[in-house]
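Peer 1: Task: produce atomic coordinates for the following.
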Amino acid sequence: MEVLNYPETTFEKLPVTIFEEAAEGAVRVAHEIAELIRRKQRLGEQAVLGLATGSSPIGVYQELIRLHRQESLSFRNVVTFNLDEYYPMEPDELQSYVYFMHEQLFNHIDILPENIHIPDGTLPIDRVKEYCQHYEKQIDECGGLDMQLLGIGRTGHIGFNEPGSSINSTTRLVKLDPLTITDAAKDFIKEEFVPLRALTMGVGTIMKARKIILLAWGEGKAKILKEMVEGRVSDEVPASFLQLHPQVAVVVDRWAALELTRVKTPWLVGMCAWDDSLIRRAVIWLSLRTRKPILKLTDEDYKDGSLSDLLVEAGSAYNLNLRVFNTIQRTITGWPGGKPNSNDAQRPERALPAIKRALIFSPHPDDDVISMGGTLLRLVDQGHDVHVAYQTSGNIAVFDDDARRFADFALDFAEKMNVGVDDTRQKHAEVVEFLKHKKLGEEDSALVQDIKALIRKGEAAAACRFCGVKEPNVHFMNMPFYETGQVKKKPLGEADIQAVIAILQEIQPHQIFAAGDLRDPHGTHRVCLDAIFEALARLKGQEAWVADCHLWLYRGAWQEWDVEEIEMAVPISPEELMRKRKAIFKHQSQKDSAVFPGNDKREFWQRSEDRNHTTAQLYDQLGLAEYEAMEAFVRYRF
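Peer 2: Below is the predicted model:
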């Protein structure tokens, strides 16, 4: 359903519709496109669509395919023009947008091949200018674009119109921004393999479309979405030019909307319906904005911060400060498994049973120690029965050279021990031959996938040994959705859910820790979490232990929970932080340079420690106890 419980805003210069989940917004957009196609069919006309690539429109394309298969939506009157293509790029390359569009849409509908137009990344450079002019002419000859679908990049680019693009720009060859190249690296394995240029429709071409729909899903788009919607029109954020178009719809999920003023600080917009969560957020915001500890905030501070209305609700700054301060203080605990023989009425975790079965789900083989290594160590040190379940093999995040190195080791070992030498030589030769001829982005052979999975498994087992987790308590689930050998994964399936159900039934934990990246609709973490949610939903009415099980969510390597969301903050001493670092170091294939480093070039241990330090510093700024570092959790009540 749409999020409608926010006040009207004067900050937004474009109409924004917020949906709870990306899937709901994608379905709504797909139905609008379908209605356009059907209306044009009734008139005997063509529907001319501008289409986008990337993760944002995939849900839209999936719903269009469903409408074609189940509700007889025909695309025979549809003409499409894609926004862009890498240059140079062969159409059969896995990273090409030709391949993407056929894989995600065209192969599954009845569109006529001659009605598909995608920029040609194979042209010699001396023909590019003429080709781009012809692309523009083709759009005009079809009567222009009836509807243009867009995503938005973190630089604010639409298509590949990077910062500096003119509002009058047309289809052309452009240089890619370094940030765009970094974001594209996940598809090309390494940044150095990403093309430095691309062919793209211009901003002017896009602006001529009769209607424009821009999609933005996930927290990663929140900052640039705010700049586009609330900022000034500027070529520094090319998407801001859309403010000048008469017919634009911005469709987002609640996570992409997090930075919008009406969502983040609604008291700056108008009257609010104050609840405990919003009060806590407002007081923390005011404390950090004024650089005053919470207990030092005054009535004047609240008035100057547009929070007079909150004072009316609370009575005085003194009472309000104390109320919020105490709430935050009670999140701090050195006993993540509960403190024995204590009054647990206001503690994050209950005291009983004193020794708990704790199950830590780790989507990849290193998320446990990276994201909550200090808490894991403390649970073990405090005598709890700690289990770690690695949900996926993590095999695509291993360099080919490491696979070759371990294959060499296996052969040397077999020859040294004189065990299975002939078979090992044959397997070694298969690995060498495959890696020698492997194409960029090509799916690994089953043997190479197995080797890479064993590398990650060995590292995870070593980290658990270092942390003191008992060997029988280390579980490798290898959920099937992940095992594609490529970045693209299969949808969550019944076999994945059953794997989670099985381990839950086996352990019957008192507490579960899981990667709570609800804010990324596309990532492996989200799929792993959805499997846990579904498994618990099925078990809830069947098994008694579920009712007494607490589910704690941690964040991944890139982000931490906002302070106002945190329900359990576990302090980490300098010594514990060093132990956590050493546990992360056991994951040697991810050391120095990971296959998928994301947007942050630092090593995982550096990002993790910086995040933990920052959380502790924020608590200190709010006037609470000063710690070296902190790991944070939010409880999910299922």
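
Peer 1: make it CA atoms for all contacts and neighbour counts henceforth
Peer 2: Noted.

Peer 1: which residues of the stretch 351-500 of the chain fall in strands?
Peer 2: Using DSSP state E, counting those that start in this stretch, the strands of the stretch 351-500 of the chain run over 357-362, 385-390, 474-476.

Peer 1: Residues in contact with the shortest one: which ones?
Peer 2: Strand 474-476 is contacted by residues His387, Val388, Ala389, Tyr390, Gln391, Thr392, Ser393, Lys457, Ala461, Cys464 when judged by Cα atoms under 8 Å, 6 or more residues apart in numbering.

Peer 1: Helix, strand or coil: sort out the residue nearest to the spatial centre of the chain for me.
Peer 2: Taking Cα atoms, centre = their mean, the centroid of the chain lies closest to Asp520, which sits 3.0 Å from it. The three-state label given to Asp520 by DSSP: H, G, I helix; E, B strand; the rest coil is coil.

Peer 1: residues near the closest residue to Val595 other than its chain neighbours, how many?
Peer 2: Closest residue in space to Val595, ignoring its immediate chain neighbours: Ala397 at 5.2 Å, by Cα to Cα, 6 or more residues apart in numbering. By the criterion of other Cα atoms under 10 Å, Ala397 has 21 neighbours.

Peer 1: one more, for comparison:
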Amino acid sequence: MPYYKDISYREAGKFEETRFEKIHNVVFKSSDYASLIVAHEIAKLIKEKQKKEEYCVLGLATGSSPIKVYEELVRLHNEEDLSFVNVVTFNLDEYYPMDKNDMQSYHYFMHQHLFDHIDILPENIHIPDGTVKQEDLHQYCIDYELKINSFGGLDFQLLGIGRTGHIGFNEPGSHYNSVTRSITLDHLTRSDAASSFLGIDNVPKRAITMGIGTIKKASRIVIMAWGHKKAEIVKETIEGSISATIPATYLQNHTNTTFILDKEASEELTRIKTPWLVGPCRWNEKLKSKAIVWLSHQVQKPILKLTEKDYNDNGMSSLLAEEGASYDLNIKMFNTLQHTITGWPGGKPNADDTNRPERNVPHKKRVLILSPHPDDDVISMGGTFHRLVEQGHTVHIAYQTSGNIAVSDEETIKYAEVIQTIQPEGQKAVDILRSLKEKQKDAIDTIEVRNLKGLIRRGESLGATRFLGLPDAYVQFLDLPFYETGTAKKNPYTEEDITILVKLIKKIKPHQIYAAGDLADPHGTHKVCLDILFKALERLKEEEFMKDCWVWLYRGAWHEWDIHDIEMAVPLSPDEVLKKRKAIFFHQSQKDGVMFQGDDSREFWVRAEERNQQTAKKYHQLGLADYAAIEAFKRYHF
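Peer 2: Predicted structure coming up:
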């Protein structure tokens, strides 16, 4: 019987087989907890093999998905005496060409996150070699395959999934019987890796990878996916037909594969997104809202025009049976959505707040806006920011990280040259210019260069906040230590990061906290900053002032809350849209070819505007007022 039937998975996550799904999957509330479960399955297998005095042969993955798994395995080794002496590992892939000591190499990654911290024998570690000569590469791949076979194949294969549906680096078009080989990387795959390489131009175009056939021979396969960016490909892999265009679908034919998902990565699965199409539902208020918004979109009618036939024809007859006439249900839902809309994000003074998203007292609130990077505030909630200032609230803005890594060397040279012109006798500008012009590939910026890059972003932030009417005294730059590595890879947050935020919140005693709730990357800066906030709130929850503190989450430039999740919608007039755009323009270092563009070529102000306009359009299609744009928020209850 496959291991995934073990009761621990069924209890730990959300598991329910449906007629739509062709790969077993378990959904967890958080990627961190899911990673612990996976790590403990691996540990259990290692111990079982030790008792039999056998090798435990692991296929290992890299990237952001398995990081927490490796952290837990290291902890089990250090604190619970888990030994890896009997473990043999084979890594899935490596960029080509790639030096082992390059910070972007998977050799470097694996030693940094796992191998340097456990007692595995060096001769038992196998990672594709990105330095093999071109003429020797074919034979090298054959030998790698033979080496796996010499150990009897893989006992356990850990996988992530790329947005092209690749596993390992088996890109679309890979054959289901393919073996270890060199391969050309898809543009989307290279785009997703661009931030680690400080630009897509630096990402190798080729790689060495285990084949689909090699992976499928593993006795047990666990494939992990975190964040909403993976949701579409997860659905296609689990529910779609087997196809070479999505190589991960080949796992449908493997008898012992489990997809491990967090909530965001699972959100497109039929049983998660539209459970009423799967079978009987337990209709709570949240699910009702989700279903009716979906139905309105599905039949392309405003909510108030939905009929009983619309409900019955789209799998929602049980909702009518529970609620009664569609007329009453439609009005109830329309009013729920209407009550999310407010032009007073801090609460409207002397107004009935029974059906408003925010309280009307105190009339003048202390507000803390947390911005992970020095531009997330204006990109994600610039209009609301301006409203809060304009309506007389005491607004504080805290930039959690310096954002220095996102300033290009070319931009920094321009500033250093200005400094040199103003202070021709000064040595600092000379040193900075020399450092940047002599900088080698993958070199970490000097402290002086990083400081200047941080100051550039500070200046841009102050320009934007002044434009929105906020005095400098209410702007804080926290420079959280976890971020200050000088590289795209950040350190885990520590007690120092939490303490900095705790002190700030205790000082301000806010009635409102606005924070970035974008969870696209579980190891990205937004997620880490949010985790630090959650830890701070946990520490502070018994404080008297916290009883009057509400936390509102906004999302970043790439993604918006679903309509049924929105609890406060702040409409913007055309003039306010323009003011928000101008505030974003102050962040000149992040304009015109920003370093971490992702696969979206639009500038941040365009993304933000179009996202806000799209939200307003969705509200209007549901039958509500027609606004130029809407910024959206979801309340976090701690």
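
Peer 1: one step back: surely the residue nearest to the centre of structure 1 touches Ala222?
Peer 2: No: Asp520 of structure 1 is not in contact with Ala222 according to Cα atoms under 8 Å; the separation is 11.2 Å.

Peer 1: Tell me who's in contact with the closest residue to His428 of structure 1 other than its chain neighbours.
Peer 2: Excluding its sequence neighbours, the residue lying closest to His428 of structure 1 (Cα to Cα, 6+ apart) is Ala407, at 5.9 Å. Residues counted as contacts of Ala407 of structure 1 (Cα under 8 Å, 6+ apart) are His428, Val431, Ile451.

Peer 1: what do we get in structure 1 for Arg359 of structure 2?
Peer 2: In structure 1, Arg359 of structure 2 lines up with Arg350, judged by TM-score structural alignment.

Peer 1: Phe169 of structure 2 too?
Peer 2: So Phe169 of structure 2 corresponds to Phe160, using TM-score structural alignment.

Peer 1: for its match, what are its contacts?
Peer 2: Asp84, Val174, Leu176, Ala198, Leu199, Thr200, Met201.

Peer 1: helix, strand or coil for the fifth one?
Peer 2: So the one you mean is Leu199 of structure 1. Strictly by three-state DSSP, Leu199 of structure 1 counts as strand.

Peer 1: In structure 2, what sits opposite it in the alignment?
Peer 2: Leu199 of structure 1 maps onto Ile208 in structure 2, by TM-score structural alignment.

Peer 1: Its match contacts Pro128, correct?
Peer 2: Yes: between Ile208 of structure 2 and Pro128 there is a contact under Cα under 8 Å: 6.6 Å.

Peer 1: Between the two, which contacts overlap?
Peer 2: Residues touching both Ile208 of structure 2 and Pro128 by Cα under 8 Å, 6+ apart: Asp93, Glu94.

Peer 1: Looking at the contacts of strand 474-476 of structure 1, which is nearest Ile370 of structure 1?
Peer 2: Cys464 (12.3 Å; Cα to Cα).

Peer 1: Quick one: residues contacting the closest one.
Peer 2: By Cα under 8 Å, 6+ apart, the residues touching Cys464 of structure 1 are Lys470, Glu471, Val474, Ala583.

Peer 1: Met1 of structure 1: neighbour count?
Peer 2: Neighbours around Met1 of structure 1, by other Cα under 10 Å: 9.

Peer 1: got it, and Asp313 of structure 2?
Peer 2: 9.

Peer 1: do Pro122 of structure 2 as well
Peer 2: 11.

Peer 1: Thanks a lot, see you next time.
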